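[1] Sharing a model prediction with you, sequence too.
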Amino acid sequence: MTSRIRVLLVDDQELIRLGFRLVLDAEPDLEVVGEAADGEAAIEACRRLLPDVVLMDIRMPRLDGVAATARIVAEQPRSRVLVLTTFDLDEYVLGALRAGASGFLLKDAQRQELVSAIHAVHRGDATLAPSVTRRLLDTLVEHPAAPSPPGPDPADALTDRERDVYRAIARGRTNAEIAAELYLGESTVKTHVGRVLAKLGARDRVHAVIIAHRHGHVPPDARGSAPED
């Protein structure tokens, strides 16, 4: 039997945590292993429980979700963080993604959206709320992250085909869209995506998009859907 995905719930509102627990405990392959009411408690819980996926609120007392995400990713790189927000583009969401979150969803997401998102980040993909993907990429284009320190461009290690896939990832294309653009099978695309992420040292597709922006590899038509495949 496949082991269940271990989930940590982090939110300062007890009723919200209870609601998510009721949803997730009903899934046969998900297990809520703990809860935390603020960022400091989340970091400590991650150290003790080693969850596979952390559902992380943004605005919390003591330590917010952005700072908590950065520390969790640094200390527990195998734990994936999925940010949950009430707002369609909370000003902290981009910071959380840059801190290492594997994506975000709105708190009013449908049950299946939440479950699918947990599965996606657990397998190393990224997920972003569909209603805000265009605005997120617009923000990345208009307000890029600080340039990376001088040194070799990680994309230099990519083959020509991997570079094509990398550019498509940077434009927010899904695996199916990349397959159609490059006339490849989806299984082949998945293989290329895995190699690209490994060579870039990227945690997931969101991280790859940020790396692409930092190194100026994003084509002019980058604005569109964000990575969620």
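    Here it is on my side, so go on.

[2] contacts and neighbour counts: CA atoms only from here.
    Noted.

[3] Give me the helices and strands touching the longest helix belonging to the chain, please.
    Among all segments of the chain classified by DSSP state H, the helix with the greatest residue count is helix 186-200. If you count contacts as 3 or more CA pairs under 8 Å, 6 or more residues apart in numbering; DSSP states H and E, helix 186-200 packs onto helix 160-170, helix 175-182, helix 205-214.

[4] And whichever strand or helix holds Ala67, what's buried?
    When elements are assigned from DSSP states H and E, Ala67 belongs to helix 65-75. By neighbour count with 16 or more other CA atoms under 10 Å, helix 65-75 contains the buried residues Gly65, Val66, Ala67, Ala68, Thr69, Ala70, Arg71, Ile72, Val73.

[5] Quick check: next helix or strand after it?
    Proceeding N to C from helix 65-75, the next assigned helix or strand is strand 80-85, under DSSP H and E.

[6] could you give the angle of that following strand to helix 65-75?
    Counting by axes from the mean of the first three to the mean of the last three CA atoms, to 10 degrees, strand 80-85 points 180 degrees away from the direction of helix 65-75.

[7] what's strand 80-85 in contact with?
    Among residues not part of strand 80-85, those counted as contacts by CA atoms under 8 Å, 6 or more residues apart in numbering are 52-58, 65, 69, 73, 93, 96, 100-107, 117-118, 121-122.

[8] so of those, which ones are in strands?
    Within the contacts of strand 80-85, residues falling in strands by DSSP state E are Val53, Val54, Leu55, Met56, Asp57, Gly103, Phe104, Leu105, Leu106.

[9] Take these and lay them out in JSON lines including distance to His213 and neighbour count.
    Below are these laid out as JSON lines (distance: CA to CA, whole Å; neighbours: other CA atoms under 10 Å):
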{"residue": "Val53", "distance to His213": "26", "neighbour count": "23"}
{"residue": "Val54", "distance to His213": "26", "neighbour count": "29"}
{"residue": "Leu55", "distance to His213": "26", "neighbour count": "25"}
{"residue": "Met56", "distance to His213": "25", "neighbour count": "30"}
{"residue": "Asp57", "distance to His213": "26", "neighbour count": "27"}
{"residue": "Gly103", "distance to His213": "17", "neighbour count": "29"}
{"residue": "Phe104", "distance to His213": "19", "neighbour count": "28"}
{"residue": "Leu105", "distance to His213": "22", "neighbour count": "26"}
{"residue": "Leu106", "distance to His213": "25", "neighbour count": "21"}
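
[10] hmm, back to that, check the helices and strands packed on helix 186-200 for me and report the most buried one.
    For these, ranked by mean neighbour count under the definition mean count of other CA atoms under 10 Å, the leader is helix 205-214 at a mean of 23.

[11] try this one next to it:
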Amino acid sequence: MIRIFLVDDHTIVREGLRAALVSEPTLEVVGEAGNGQELLDQLPSTPTDVVMLDLNMPVLDGLATTRRLQEEYPTLRILVLSMIHHERNIGQLLDAGAHGYVLKNVAKDEIVAAIHAVASGRQFLCSEIGLHMLRKVLNQSSAAPDGSIKKPNDLSNREREVLQLIAEGLTTNEIAEKLFTSKRTIETHRQNIIEKTQVKNTAALIKHAMEQGLINKA
């Protein structure tokens, strides 16, 4: 049995993770915390094998918590679960001692696979991150020496889903409720979409998305 401690400042995210993992006979959620400090306060009395850790949290964030865990609990396995997929952030977490990095929009099966991988002593990157990095390497290798190729419409499935709902006129709160996630997660998706499409506002984003066939026009 792998004992898991969930750390995320959004209660709804922790509840969703617990509900997803409760049916797995090899996994047991032994604790929850809203930030890294709460985790450190509980660990002495809560035997744990794998900590599932968000990156952006108040009081003590994921990076600082990872460093503390590496110092104080070196045998504990750390799996980061975040919406942030920038290489710099991922590299910082892995350098600090994290053993895996998974995006929050992955399927349950991939989260379970990630838990088993890090618990068994291996490292794990979710498939979306791995493919993103591979595409970037391939693009850089084929780009001109003075720059890299950027594909502004290279959106993930969840980003396309969020984009469609934005085009339908839903607010951030409404999208979060519809997709059973947090407002901050949707805001992160929105920012990623704007960066990838290189537009300046929502109106321009919708116009661009329709021109590129990224959303349904119905």
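    Here it is on my side, so go on. None of these values were measured; they are calculated from a predicted model.

[12] Leu165 of structure 2 touches Glu174, doesn't it?
    No - distance between Leu165 of structure 2 and Glu174: 9.0 Å, which falls outside the contact criterion (CA atoms under 8 Å).

[13] So for the two, which residue has more residues nearby?
    It is Leu165, of Leu165 of structure 2 and Glu174, that has more neighbours when counted by other CA atoms under 10 Å, with 18 against 15.

[14] what's near enough to touch that one?
    If a contact means CA under 8 Å, 6+ apart, then Leu165 of structure 2 has Ile175 as its contacts.

[15] next one: Leu27 of structure 2
    For Leu27 of structure 2, the contact set (CA under 8 Å, 6+ apart) comprises Met1, Ile2, Arg3, Ile4, Leu21.

[16] among the residues you listed, who's most crowded?
    Top of the contacts of Leu27 of structure 2 by neighbour count (other CA under 10 Å): Ile4, with 26 neighbours.

[17] Including distance to Ala203 of structure 2 and secondary structure, could the contacts of Leu27 of structure 2 go into CSV?
    Listed next are the contacts of Leu27 of structure 2 as CSV, based on distance: CA to CA, whole Å; DSSP: H, G, I helix; E, B strand; the rest coil:
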residue, distance to Ala203 of structure 2, secondary structure
Met1, 50, coil
Ile2, 47, strand
Arg3, 47, strand
Ile4, 43, strand
Leu21, 40, helix
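
[18] if we can go back for a sec, next, the angle from the helix holding Ala67 of structure 1 to strand 53-57.
    If you take the same axes, to 10 degrees, helix 65-75 of structure 1 sits at 160 degrees to strand 53-57.

[19] Structure 2: matching residues for helix 65-75 of structure 1?
    Mapped onto structure 2 using TM-score structural alignment, helix 65-75 of structure 1 spans residues 62-72.

[20] gap between Asp108 of structure 1 and Leu84 of structure 1?
    Noted for Asp108 of structure 1: a distance of 9 Å to Leu84 of structure 1, by CA to CA, to the nearest Å.

[21] Same question for Arg4 of structure 1.
    From Arg4 of structure 1 across to Leu84 of structure 1, the span is 21 Å (CA to CA).

[22] can you count the residues close to Asp109 of structure 2?
    When neighbours are defined as other CA under 10 Å, Asp109 of structure 2 has 11 of them.

[23] again but with Gly194 of structure 1, I slipped
    Around Gly194 of structure 1 there are 17 residues (other CA under 10 Å).

[24] And it? What does it align with in structure 2?
    Here Gly194 of structure 1 stays unmatched in structure 2, going by TM-score structural alignment.

[25] will you turn the helices and strands packed on helix 186-200 of structure 1 into CSV that also has distance to Pro130 of structure 1?
    Formatted as CSV, the entries for these read as follows, by distance: least, CA to CA, whole Å:
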stretch, distance to Pro130 of structure 1
helix 160-170, 16
helix 175-182, 16
helix 205-214, 14
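
[26] Lys190 of structure 1: which of these is closest?
    Across these, Lys190 of structure 1 has its closest neighbour in helix 175-182 (6.8 Å, CA to CA).

[27] What helices and strands are in contact with that closest one?
    helix 186-200.

[28] Please enumerate residues in contact with stretch 54-69 of structure 2?
    By CA under 8 Å, 6+ apart, the list of residues contacting stretch 54-69 of structure 2 from outside reads 7-9, 34-37, 53, 76, 78, 80-82, 84, 92-93, 96-98.

[29] what's the following helix or strand after the helix or strand Glu187 of structure 2 falls within?
    Using DSSP H and E, the secondary-structure element containing Glu187 of structure 2 is helix 183-197. Once helix 183-197 of structure 2 ends, the next helix or strand along the chain (criterion: DSSP H and E) is helix 202-211.

[30] where in structure 1 is the aligned partner of that next one, by residue range?
    The alignment of helix 202-211 of structure 2 onto structure 1 (TM-score structural alignment) covers no residues at all.

[31] so can I have JSON lines of the contacts of Leu27 of structure 2 showing distance to Ile186 of structure 2?
    As requested, the contacts of Leu27 of structure 2 are exported to JSON lines (distance: CA to CA, whole Å):
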{"residue": "Met1", "distance to Ile186 of structure 2": "34"}
{"residue": "Ile2", "distance to Ile186 of structure 2": "31"}
{"residue": "Arg3", "distance to Ile186 of structure 2": "30"}
{"residue": "Ile4", "distance to Ile186 of structure 2": "26"}
{"residue": "Leu21", "distance to Ile186 of structure 2": "23"}
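
[32] What separation is there between Leu39 of structure 2 and Thr46 of structure 2?
    With distances defined as CA to CA, the gap from Leu39 of structure 2 to Thr46 of structure 2 amounts to 10 Å.
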